[in-house]
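Peer 1: Just need the structure, nothing else, for what follows:
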Amino acid sequence: MSAILEMRGITKTFPGVKALDNVNLVVQPGEIHAICGENGAGKSTLMKVLSGVYPHGSYTGDILYEGKTVSFRDISESEHLGIIIIHQELALVPLLSIAENMFLGNETARFGIIDWDRAFARTRELLALVGLDENPETLITNLGIGKQQLVEIAKALAKKVKLLILDEPTASLNESDSEKLLNLLLGFKKQGMSSIIISHKLNEISKVADQITIIRDGTSVETLDCRRDAITEDRIIKGMVGRDMESRYPPREPKIGGPLLEIRNWNAFHHVHADRAVCRNINLTVRRGEIVGVAGLMGAGRTELAMSVFGRSYGQNISGEVLLDGKPVDVSTITKAIAAGIAYVTEDRKQLGLVLDENITKNTTLANLPGVSKAMVIDSDREFVVASDYRSKLNIRSFGVEQQAVNLSGGNQQKVVLSKWLFTRPEVLILDEPTRGIDVGAKYEIYAIINALAEEGKGVLMISSEMPELLGMCDRIYVMNEGRFVGEFPGREATQETIMRAIMRSKELN
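Peer 2: Predicted coordinates for the structure are as follows:
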């Protein structure tokens, strides 16, 4: 059987860095081919070369598609041949309808006039193929992220896709939506479609992939055949990082002190719908040197709790009390929350955590400009020293602190966000999905940073949708459902089963 895709000796260089170095990839017809590697390994860059985002001439090497050498000048040429890429940041226009997004740039028109009846009918057909029954006139902004991902796939089907490329398709999805998407890919496979999937969720890769190509430091190091051999997550990790990892979580001996952060009788309501409570009578304590987790399903209110506490950056009609070291503190604005010693690392580093067009230096000092200023004038030399220090301490991989955040890998972007908030010198650090969309190696480094903060006597409140992460890192875990805490467990006694049981039991009582 001849391959549908061959990429031979692909090399791509950016100023100061070789992103890809002689990478080879072979994808067979009707297979799901996974690409794994650490952040910055070159996975997304390779797919951008394939799809024409980086045009022919900007790289060296050859691409063969359906047995013929191709040289795409832009993404429209690759799409014309049925190669469709769905990026991690979805390319949908929020304030346009599903139908408008579906055919944007590819309108169903007659005599220069859009045929809306035909567009709506075709949209319904395509949505049905991905298991959606939404009204084609529904605005994208009114859909959850899981349904938006399915709309992107339906949009790809409209372009008669033969090779579907998905970059971190489940990074922002809950387990249920992830399962639906993976089953959809398996269904496409039965119909003969080929897929390439990039993901850091190794359990999902192991479930659906026929072959796995591992890229490390810009080079393809091996391809594993899942149909021939039983491929474990540990085997994939060894290929990604070049060594065996004895543990996913760094060792730590907790030294827990007295209460540091206390949240009492906390209530908050939806930022638009004032009658909808998102946090109800929350009581929470974080002690010095303690890592406390908050578990729950999507929509439980975890992020709303964190943001409402951090300067009331989310919600309205907020009430309750926040104490640090037993004394009430004013957290009514972000500035006051920072001054009190609270920092919040958002779950959305690209939209809310970073100024992507600015460099590492500017992003690192942004939340504490007085720390690099004299007489209200920023000291650029001091800025450089601070950013360089955090780059070294957090092992941020870049060619220097002048590199723009947009050009960093996800794991290194997350370290810059951490640097920004660590420079505010907080007593309490709230982490919202701190390792979302980053690889196991970078996760381990961030876990080590979290442990070091606890060792210094800081308090850490950690929100995560990955239960193994909470179980591996936390001294104590609160369970949240529908805006309330419905359980609390010591870390050593908690299991995925006990957490889910607490959630299900609360649903039955409501």
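Peer 1: make it CA atoms for all contacts and neighbour counts henceforth
Peer 2: Fine.
Peer 1: any idea how far Leu182 lies from Arg349?
Peer 2: Distance of Leu182 to Arg349, given as Cα to Cα, to the nearest Å: 25 Å.
Peer 1: For Asn317, which three-state class applies?
Peer 2: strand (DSSP: H, G, I helix; E, B strand; the rest coil).
Peer 1: That one contacts Ala268, doesn't it?
Peer 2: Yes - between Asn317 and Ala268 there is a contact under Cα atoms under 8 Å: 6.0 Å.
Peer 1: Quick check: closest non-adjacent residue to Ala171.
Peer 2: Gly437 (5.5 Å; Cα to Cα, 6 or more residues apart in numbering).
Peer 1: for Lys415, what are its contacts?
Peer 2: By Cα atoms under 8 Å, 6 or more residues apart in numbering, the contact set of Lys415 is 394, 396, 446.
Peer 1: who touches Lys12 in this structure?
Peer 2: Contacts of Lys12 by Cα under 8 Å, 6+ apart are 18-21, 58-60.
Peer 1: Assign a three-state SS to it, would you?
Peer 2: strand.
Peer 1: His33 now?
Peer 2: Classified using three-state DSSP, His33 is strand.
Peer 1: Gln351 should be in a strand, yeah?
Peer 2: No - counting by three-state DSSP, Gln351 is not found in a strand; it is helix.
Peer 1: one more to put side by side:
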Amino acid sequence: MQVKLLDIDKSFGSNQVLKKASFELNSGEIHALMGENGAGKSTLMKILTGLYTCDNGKIYVDDQIVNYSHPNEAEKAGIVFIHQELNVIPDLTVEENMFLCKEITTKFGIVHKNKMKKEAQEILNKLGVDINPSDKLSDLSVGKQQMVEIAKALMVDAKVLIMDEPTAALTIAETEILFNVIRDLKSKGVSIVYISHRMEEIFSLCDRITILRDGQYVAVKEIANSTMQDIVKLMIGREIGDRFPKDNNITNEVALEVKSLNKGKIIKNVSFKVNKGEILGVSGLMGAGRTEIMQAIFGMQALDNGEIYIEGESVSINNPLQAKQLGIGFITEDRKVEGLLLEYSIRENISLPNLKNISNKYGVINFKKEKELSNQGSDNFKIRSSGIEQSTGGLSGGNQQKVVFAKWVASNPRILILDEPTRGVDIGAKKEIYNIMNELTKAGVAIIMVSSELPEIIGMSDRVAVIHEGKLAGIINRENITEENIMTLATGGSL
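Peer 2: As a prediction, the model looks like this:
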């Protein structure tokens, strides 16, 4: 199936998101669609699949003009969109999610549970993932929920598959499985639109790449004849320089120390220190307990036992409010559920954890201070929006992540925990976040960075703590931080 989108315009109110944007997909190719956050990539694909209507422009599928009125219509035509934000119902089982509105019934109209379970299992087996169709979605990791979304798409006889940041929540092993599935689909003539900010993935997987900038078509390039530097320059209009601008700001003063943290089978006797001005990377396979350890430090999970010290003083942290009062900030992995109030404005989200700093002694908010704080955060992180009064739910995923960063940086933390800080963020915005991290460490802030992106861990960490099955497998010093060493410890080996 061939797809062409020509001269597409789209505005939301006064905000023009797409300006004569174009994209062309050939049959049986893997075509990357790249651009900064807010460049219009997802919007363009939503127009193709009928979720939005364009203001101007034409859409061709196999040389026929089409205008799908609903994603179901596009799906029936063989065009399936796997969205970045999971489209699942947590309280239903895997099988129920996969067959939602597509239930197999007997001739009497009764749902055929056994047949649905069998078909669901066959598709999951094809993906090579260990997921039971009877499992409840809410009991699965984010990565496994993403694999269920992909499995749902494979149930349809798709001719075009659109994947928006499909590996953002996947482990290395799950990513390789997905890549094998994508290559297999390509060999069968399926066309793939692959939206991702992970350059390494684009160059190992894709045939061509189309770049959007500020809602406009910039160029289409053959991957074989391009370099990462070429693509970055086309995306952001300038040279970016070093991808990982790591400064050395580590001091000898300990900011945070944890001793013998335990929680059931999830956290097992974990001890480590992080110094002022240090970036301690935390790596490990998905499900190893990285996030749970951070949540326990921040008071989101109750420990069975263990000790926490801040600047040498023993502290008791039973909830996030106590953690914040002690100077700990936490940028969580799931920005939509735990990081933001999507129906609230950028201003309200940034000011929420900082009300004490912008209110008088009677608790009345000084709106001038609130506006200044929010504008400063928006400017520092270059949040693309119509202004600080825009709802965060209307922002792109990457710009939502910037709002989460802005609100916690504004709280002036002594210790900042980052859980997947650049997930779904474009390469230019990543550089901005890394520069902010350097500024924070220069001011003596201790940073703990949990990340599944090994280049990020290797490029930005002073030391790396590797977690394996709830235990600290080891800590790697700067001079020995390599992918091989990290993966050896992450998979239960020793150095």
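Peer 1: Any chance you could compute the TM-score here?
Peer 2: TM-score for the superposed chains, counting by TM-score structural alignment, normalised by the length of structure 2: 0.94, backed by 493 aligned residues with a Cα RMSD of 2.1 Å.
Peer 1: quick revisit: ok, the contacts of Lys415 of structure 1 in structure 2: which stay?
Peer 2: Compared against structure 2 with both residues aligned by TM-score structural alignment, their matches' Cα atoms under 8 Å, the contacts of Lys415 of structure 1 retain 394, 396.
Peer 1: out of the contacts of Lys415 of structure 1, who's nearest Cys36 of structure 1?
Peer 2: Distances from Cys36 of structure 1 to these, taken as Cα to Cα, are shortest for Ile446 (19.5 Å).
Peer 1: corresponding residue for the closest one in structure 2?
Peer 2: Alignment note (TM-score structural alignment): Ile446 of structure 1 maps to Ile433 of structure 2.
Peer 1: any idea which helix or strand comes after whatever helix or strand its match lives in?
Peer 2: Ile433 of structure 2 belongs to helix 427-442 when assigned by DSSP states H and E. Downstream of helix 427-442 of structure 2, the next assigned helix or strand under DSSP H and E is strand 446-450.
Peer 1: Show me what that following strand is packed against.
Peer 2: strand 267-275, strand 279-283, strand 415-419 (3 or more Cα pairs under 8 Å, 6 or more residues apart in numbering; DSSP states H and E).
Peer 1: contacting residues around the second one?
Peer 2: Applying Cα under 8 Å, 6+ apart, the set of residues contacting strand 279-283 of structure 2 from outside is 250, 274, 290, 441, 446-452, 454, 457, 460-467, 486, 490.
Peer 1: start and end residues in structure 1 for that strand, please.
Peer 2: Against structure 1, strand 279-283 of structure 2 falls on residues 291-295 (TM-score structural alignment).
Peer 1: neighbour-wise, which of Asn317 and Ala268 of structure 1 wins?
Peer 2: Comparing Asn317 of structure 1 with Ala268 by other Cα atoms under 10 Å, the one with more neighbours is Ala268, at 27 against 13.
Peer 1: Please enumerate residues in contact with the helix or strand in which the more buried one is found?
Peer 2: Using DSSP H and E, Ala268 of structure 1 sits within strand 259-269. With Cα under 8 Å, 6+ apart as the test, strand 259-269 of structure 1 has contacts from 275-288, 305, 308, 315-326, 428, 459.
Peer 1: Just name the most buried of the helices and strands packed on strand 446-450 of structure 2.
Peer 2: Greatest average neighbour count among those goes to strand 279-283 (a mean of 27), per mean count of other Cα atoms under 10 Å.
Peer 1: how big's the offset between it and structure 1?
Peer 2: Strand 279-283 of structure 2, aligned to structure 1 and superposed, deviates on average by 1.7 Å (mean Cα distance after the TM-score superposition for structure 1).
Peer 1: Neighbours of the alignment partner in structure 2 of Glu168 of structure 1, how many?
Peer 2: By TM-score structural alignment, Glu168 of structure 1 lines up with Glu165 in structure 2. Counted with other Cα under 10 Å, the neighbours of Glu165 of structure 2 add up to 19.
Peer 1: out of everything not next to it in sequence, what's closest to the residue nearest the centre of structure 2?
Peer 2: By Cα atoms, centre = their mean, structure 2 has its centre lying nearest to Arg423, at 3.0 Å. Spatial nearest neighbour of Arg423 of structure 2, chain neighbours left out: Ala168 (6.1 Å); criterion: Cα to Cα, 6+ apart.
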